[in-house]
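> here is a sequence together with a model predicted from it:
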Amino acid sequence: MTHRIAPDIAPERAWFKSSYSEANGTACVEIAHLPDIAQVGIRDSKDKGGPVLVVTAGAWAEFVAAVRTV
């Protein structure tokens, strides 16, 4: 496993927060779609230059679908 940080994954303009994020912005994650490699980057919105979790687009879609059923 290699250490990857947000600026290495996607430009700042690619990251966005969910519309379900807290209004005060203290507990948010941001994602960036990485279509060239069919993956999604996930980062802590409070640490924009920090580490990123990268998952396949399929895994992300399954996660979102599961969360929507809760």
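That came in fine, so what should we check first? Bear in mind the structure is a predicted one, so any value in this text is a computation, not a measurement. Numbers count the residues shown, from 1 in each chain.
> only C-alpha atoms for contact and neighbour calcs from this point on.
Noted.
> looking at it, L34 is touching G41, isn't it?
Yes. With contacts counted by CA atoms under 8 Å, L34 reaches G41, the gap being 7.1 Å.
> between the two, point out the one with more neighbours.
Each of L34 and G41 has its neighbours counted (other CA atoms under 10 Å); G41 has more, 23 against 17.
> for that one, give me its contacts.
9, 31-34, 52-55 (CA atoms under 8 Å, 6 or more residues apart in numbering).
> okay, now the one to match up with it:
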Amino acid sequence: MTEERPPIEQLRRGKYEKPSASPDKGNCFRLTRVGDWIGVQDDKEYTTTPVDKRTTLGFTIAELEAFLISAKAGEFDHLIA
């Protein structure tokens, strides 16, 4: 069972991956997985901010999956148009 709160310190130290379709200018995000949690970090902070100071968001796999399904369905298109 997933903990109620994300393990932010563990997520901060995760091995982050950048999406292959993202631009090289640092205008993207990176993801990592620690147990049942997905960590999200800003690509700009990843290269300029010490690991223990990076802004890190934690989501359950189910939460991230629900977001991706909604994004693929176009639910957020009005925000970027």
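Great, that's in hand. As the structure is a prediction and not an experimental result, all values here were calculated from the model.
> where do the strands sit along the first structure?
16-17, 29-34, 39-44, 53-56 (DSSP state E).
> looking at the ones you listed, which is buried most?
strand 39-44 (a mean of 21; mean count of other CA atoms under 10 Å).
> what range does that strand cover in the second structure?
Strand 39-44 of the first structure corresponds to residues 37-42 in the second structure, going by TM-score structural alignment.
> how big's the offset between the matching stretch and the first structure?
Compared with the first structure after fitting, stretch 37-42 of the second structure deviates on average by 0.4 Å (mean CA distance after the TM-score superposition for the first structure).
> and the spatially most central residue of the second structure, how close does it get to H78 of the second structure?
The structure's the second structure has its C-alpha centroid closest to V40; by CA atoms, centre = their mean the separation is 1.9 Å. Taking CA to CA, to the nearest Å as the measure, V40 of the second structure falls 23 Å from H78 of the second structure.
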